[in-house]
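Q: need the 3D shape of this:
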Amino acid sequence: MRVSVVRRQETGDSETGDSRLFYLFFPLPYTPHPTPHTPHPTPHFPTSPLPHFPTSPLPHFPTSPLPHFPTSPLPTLP
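A: The predicted structure follows:
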């Protein structure tokens, strides 16, 4: 019975593992994040003077003297 023993190069495997760990935890210096983590210039909930539900004198449904459907007689053609 013949047993073949294959020797592995431990140095090559360890170098590959080290380089993977290096790239996982230490990104390359020439690839910075494009935008810095700065607070947004505008707030998420604006505090503008205009309220969400306006209480202006203008009603939502206008009560103007002109009706929506005119009731004036249509001119008859001669």
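
Q: please count neighbours and contacts with C-alpha atoms only from this point.
A: Fine.

Q: mind listing what's buried along the strand or helix carrying Arg20?
A: Secondary structure from DSSP states H and E places Arg20 in helix 10-25. Of all the residues in helix 10-25, not one is buried under the rule 16 or more other C-alpha atoms under 10 Å.

Q: now the other sequence, so there's something to compare against:
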Amino acid sequence: MEISGLISAVVIGIVIGILGRLVVPGRQHIGILWTLVVGIAAALAGTAVAAGLDVADTDGVDWIEWLIQIGLAALGVAALSRVKRLD
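A: Now for the predicted structure:
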């Protein structure tokens, strides 16, 4: 992977993490760094899921892929927040 691909993956992961955090209602007990990590992981996993469902490459904006990524980020933020709250 080239450096430009890595940078774009991080930027997209940041956006996905923030959107995932906005979807989860209430206060999350995790910091911004964990939100970014969850977002990057959700972006990568969401791309793999979308490719598996054959919806990753469409004409125009890949809305279904974005929704999958945001949904995974919301699940990740909610799960991590629950674990951190129990600490």
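
Q: superposed, what's their TM-score?
A: The TM-score (TM-score structural alignment, normalised by the length of the first structure) is 0.23; 29 aligned residues with a C-alpha RMSD of 3.9 Å.

Q: quick revisit: which helices and strands does the helix holding Arg20 of the first structure pack with?
A: With contacts defined as 3 or more C-alpha pairs under 8 Å, 6 or more residues apart in numbering; DSSP states H and E, helix 10-25 of the first structure has no helix or strand neighbours.

Q: for Ile40 of the second structure, see how far away the closest residue to Gly20 of the second structure other than its chain neighbours is.
A: Counting by C-alpha to C-alpha, 6 or more residues apart in numbering, the nearest residue to Gly20 of the second structure once its immediate chain neighbours are dropped is Ala74, at 4.1 Å. Using C-alpha to C-alpha, to the nearest Å, Ala74 of the second structure is found at 12 Å from Ile40 of the second structure.

Q: where do the contact lists of these two overlap?
A: The contact sets of Ala74 of the second structure and Ile40 overlap at Gly17 (C-alpha atoms under 8 Å, 6 or more residues apart in numbering).

Q: the more surrounded of these two?
A: Neighbours were tallied for Ala74 of the second structure and for Ile40 using other C-alpha atoms under 10 Å; the higher tally belongs to Ala74 (26 against 23).
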